[in-house]
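*Asks:* predicted model, plus sequence, below.
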Amino acid sequence: MPALLTADVSPAERHARRSPRDWAVDVAAFLIAIVFGILGFVEVVQVDGFTWLRIVDLAVGASACVALWWRRRWPVHLAVIMTVAGLFSPATSGALVVMIFTVAVHRRFPVVAGIAAANILGAALYFRIYPSPDMSWPASMVFIALFTVAIVAWGMFVRARRQLVISLRERARQAESEAHLRVEQARHRERERIAREMHDVLAHRLSLLSVHANALEYRPDAPPEDLARVSGVIRESAHQALQDLREVIGVLRTPAQRADGAGQPALEELTSLVTESTQAGMDVTVVDTRTDEGDPPPLVDRCAYRLIQEGLTNARKHAPGTAVTISLGGGPGEGLRVSVHNAPLRRHVADGSIPGAGTGLVGLRERVDLAGGLLSHRSLPDGGFTLSAELPWPR
């Protein structure tokens, strides 16, 4: 019965596109209205007989039943009209019951309460004009009031259930949208991670290649021994760059390694990094004043290594031939202090200098932020440059 009398939340749209279920509901509502209307009509005819007023009653009742076709579009308007018609037309009672239920399904409680109260008052006047042969006027009013309240409660229950279903569907759609958004964000973060790893690894190696290639370009008359040595360094650097690239791709493809950072360099490889830079002609000095109380957390350790690597790469690009000082300090409970300082450039950089994309410091800042540290970089008054970070190192 509830399914047969329900109406959709969007009446205008459902009226324009009536589904097979809507047809079944409308037919059921029409039949219910006819049954209730005939019962009311027969009861009055048994008391007053069949007069010309009953012919009008039948016509009004039939019109009310046909009007149920538009009950979804104009529920309140039709309910008001049928309430007025019900004052003298018992044949309208069935259609009026359907309209009260429809209003309860589609409108808020104040409107529903107004329609219900109007019908109860109308019924009070009707039973004064046409008393029931089986019940007294007070008993008739109690029955009508309880029946109306039951119809309204039924309709409000259907309305609440529909709103709950709509809310759950909306939450499901929202959850699905959020899931898609999280997937897109994860993809974006992965792309950024790949770009950052590629920059950190390849920029250092390729800058070494560029330095040695420049040496060959500007010293074509160098002794064969020097040319062979530089060519060997270039070959070794290229091989190492390919190896680093394979390691980075392997780390990015393996979830377990992505989680624990396996395969990524740390400060224990600082000596190798400094040696490579020294072989490329850089003057690098390491000042390590850390307390000898173990290693910092892995995330901080890798972040410090990447900062030093980025500092050396930038010095090689923008200040070739200058002295570079790497400083490490701090300890557990104090934090880890890392800085890379290059002296001012004393000569003009050739046009064939190593190009830069300008994204290294951006990616490095993101690394430091993720590690919970603070990155700073500044040009000094004498023309030098300092890149430094304060990283957490708990006890």
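*Replies:* That came through fine.
*Asks:* going by C-alpha atoms from here, please, whenever you check contacts or count neighbours.
*Replies:* Fine.
*Asks:* could you count how many residues lie near the residue nearest to Leu270 when sequence neighbours are not counted?
*Replies:* Nearest non-adjacent residue to Leu270, counting by CA to CA, 6 or more residues apart in numbering: Tyr305, 7.1 Å away. Residues contacting Tyr305 under the criterion other CA atoms under 10 Å number 20.
*Asks:* pretty sure Tyr305 contacts Thr271?
*Replies:* No: between Tyr305 and Thr271 there is no contact under CA atoms under 8 Å: 10.8 Å.
*Asks:* picking that back up, wait, what's in contact with the residue nearest to Leu270?
*Replies:* Applying CA atoms under 8 Å, 6 or more residues apart in numbering to Tyr305 gives the contacts Pro265, Ala266, Leu267, Leu270.
*Asks:* ok, now how distant is the first one from Glu197?
*Replies:* Here Pro265 is placed at a distance of 11 Å from Glu197 (CA to CA, to the nearest Å).
*Asks:* put this next to the previous one:
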Amino acid sequence: MTRAGPEFRWLLPSAVADPELPGDRARPRRTVRDWAVDLCAFLGAALIGMLAADAMHSTPGYSDTVMALDQLVGALACCAVWLRRRWPVGLAVVLVLVSLGAPVASGAVLVALFSLAVHRPFKPVVLAVSSLAVVTSVFQPVLRPDPTTSLLTNAIAGTVFILLVTAWGMLVRSRRQLVLALRERATRAETEAALRAENAQRLAREAIAREMHDVLAHRLTLLSVHAGALEFRPDAPPAEVARAAGIIRDSSHEALQDLRQIIGVLRSPGEGADDRPQPTLATLDALVAESRAAGMKVVLDRRIPDAADVPVATGRNAYRIAQEALTNARKHAPGAEVTVTVTGRPGEGLAVEVRNPAPVGAVPEVPGSGQGLIGLTERATLAGGRLCHGRAPDGSFAVEAWLPWPS
């Protein structure tokens, strides 16, 4: 038999999943509620004991010594009720046995049985002690007969009272178990909700990190290319140097703005993404123009009549794919002509291809992490599309992506 996992414990009966409830064991210090409940239990036991003592006094045949002894035993039994939290089982067993010869302890017995049913599971403790109490209630009238009532009546009355207080205690315990299970379930639900929120936050931060890589890689590559051009051509005309410096300045400013907005989102993930409009396929012309201004030779072949018809998410993914491919072409094939082809229609999907021939001559080393194409593949896959990249036999390099475009 396998052990139940923690996620199913709240479905099991408390006698199996949690045999002891909070409060089953005596607290180091009684609370105000404990004092009030224990006082009521003591008064209830004393009241029943006084009624039993009065009935015994009215019965002839008992000496004053026996009466005094009964009263002493009854008082001690009522005082012992204050120990019911610390030793519920032992107290109940002792009082049941004492009541066999001292009917004035019957009130304390009922209180002890009720407390036992509240603080211990039914099987085997409560069942065994209650059965012992029923047996003693049957034999008690034989040892201490009451002439006013028959033995059968006394036995039935004692059994009924024992069953009633035991059932009442079990009902209280069941209610406490239900409250405890509901509380545990609510706590677990709150924990799971917090974990789901944390997971959603983590996914959002990962998406932001991907966006950061795509955007900053494009900006910083411009900086690297133009800074390298200034380094390798110190004798360039002043106009060309000024133009390259302006592009470096603008790219640095835009990269800094992007970084600030992304860091702001990371610091306050619950406040939403940045307020700047996200790129779409309609902004692909601006990306190509920016690359041309940086000195690249880019040919845009867009065979879509209206870029606004493309869904926003699909257009943004196509933009990011083209942006990263142009960034890679600028780094690894400077001076080569890059062709960007965008085709598709609703229901057939959107295809994006970025192709550049093999570079001519030596290529300056530009550091890179190699994660850009991996990120593009992941982006296309998450969008429900696909992406492949590689070098052709003629030395050219191509990035081909297909994205779903619902009809």
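*Replies:* Arrived safely, thanks for sending. Note that the structure is a prediction, hence the values are computed from the model and not measured.
*Asks:* before we move on, the earlier item: which of the contacts of Tyr305 of the first structure lies closest to Val251 of the first structure?
*Replies:* Closest approach between the contacts of Tyr305 of the first structure and Val251 of the first structure, by CA to CA: Pro265, at 11.6 Å.
*Asks:* contact partners for Ala67 of the first structure?
*Replies:* By CA under 8 Å, 6+ apart, the contact set of Ala67 of the first structure is Leu78.
*Asks:* now neighbour count and secondary structure too, for the contacts of Tyr305 of the first structure, in CSV please.
*Replies:* What follows is these, written out as CSV (neighbours: other CA atoms under 10 Å; DSSP: H, G, I helix; E, B strand; the rest coil):
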residue, neighbour count, secondary structure
Pro265, 17, coil
Ala266, 17, coil
Leu267, 19, helix
Leu270, 16, helix
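*Asks:* save the residues you listed as a markdown table, and put in distance to Gln240 of the first structure too.
*Replies:* As requested, the contacts of Tyr305 of the first structure are exported to a markdown table (distance: CA to CA, whole Å):
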| residue | distance to Gln240 of the first structure |
| --- | --- |
| Pro265 | 14 |
| Ala266 | 17 |
| Leu267 | 18 |
| Leu270 | 16 |
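*Asks:* circling back to that earlier point, what do we get in the second structure for the residue nearest to Leu270 of the first structure?
*Replies:* Here Tyr305 of the first structure is matched to Tyr319 in the second structure, going by TM-score structural alignment.
*Asks:* which helix or strand contains its match?
*Replies:* Using DSSP states H and E, Tyr319 of the second structure falls within helix 312-332.
*Asks:* how big is the offset of whichever helix or strand comes after that helix relative to the first structure?
*Replies:* Counting by DSSP H and E, the next helix or strand C-terminal to helix 312-332 of the second structure is strand 337-345. When the first structure is superposed, strand 337-345 of the second structure averages 3.7 Å from its matched positions, counting by mean CA distance after the TM-score superposition for the first structure.
*Asks:* aligned to Gly49 of the second structure, what sits in the first structure?
*Replies:* Looks like Gly49 of the second structure aligns to Gly37 there (TM-score structural alignment).
*Asks:* what about the helix or strand in which its match is found, distance to the chain center?
*Replies:* Following DSSP H and E, the helix or strand that holds Gly37 of the first structure is helix 20-48. Remark: helix 20-48 of the first structure is offset 51 Å from the chain centroid, using CA atoms, centre = their mean, to the nearest Å.
*Asks:* quick one: the very next helix or strand once past it to helix 20-48, angle?
*Replies:* Per DSSP H and E, the first helix or strand lying C-terminal to helix 20-48 of the first structure is helix 52-67. Angle, helix 52-67 of the first structure to helix 20-48, by axes from the mean of the first three to the mean of the last three CA atoms, to 10 degrees: 170 degrees.
*Asks:* state the next helix or strand along the chain beyond helix 52-67 of the first structure.
*Replies:* Using DSSP H and E, the first helix or strand after helix 52-67 of the first structure is helix 75-85.
*Asks:* would you mark the buried spots in the following helix or strand past that following helix?
*Replies:* The helix or strand immediately downstream of helix 75-85 of the first structure is helix 93-106, counting by DSSP H and E. Neighbour-count burial for helix 93-106 of the first structure flags 93-106 (criterion: 16 or more other CA atoms under 10 Å).
*Asks:* helix 93-106 of the first structure corresponds to what range in the second structure?
*Replies:* Using TM-score structural alignment, the match for helix 93-106 of the first structure in the second structure runs over residues 106-119.
*Asks:* mean deviation of the matching stretch from the first structure?
*Replies:* Stretch 106-119 of the second structure sits 1.2 Å off on average (mean CA distance after the TM-score superposition for the first structure).
*Asks:* my read is that His212 of the first structure contacts Ala280, right?
*Replies:* Yes: using CA under 8 Å, His212 of the first structure makes contact with Ala280 at a distance of 6.7 Å.
*Asks:* show me where the stretch 151-300 of the first structure has helices.
*Replies:* Using DSSP state H, counting those that start in this stretch, the helices assigned to the stretch 151-300 of the first structure run over residues 224-253, 255-260, 270-279, 298-318.
*Asks:* mean distance between the last one and the second structure after superposition?
*Replies:* It refers to helix 298-318 of the first structure. Superposed on the second structure, helix 298-318 of the first structure shows a mean distance to its aligned partners of 1.7 Å (mean CA distance after the TM-score superposition for the first structure).
*Asks:* orientation of that helix relative to strand 323-331 in degrees?
*Replies:* 170 degrees.
*Asks:* pull the distance from helix 298-318 of the first structure to the chain's centre.
*Replies:* 35 Å.
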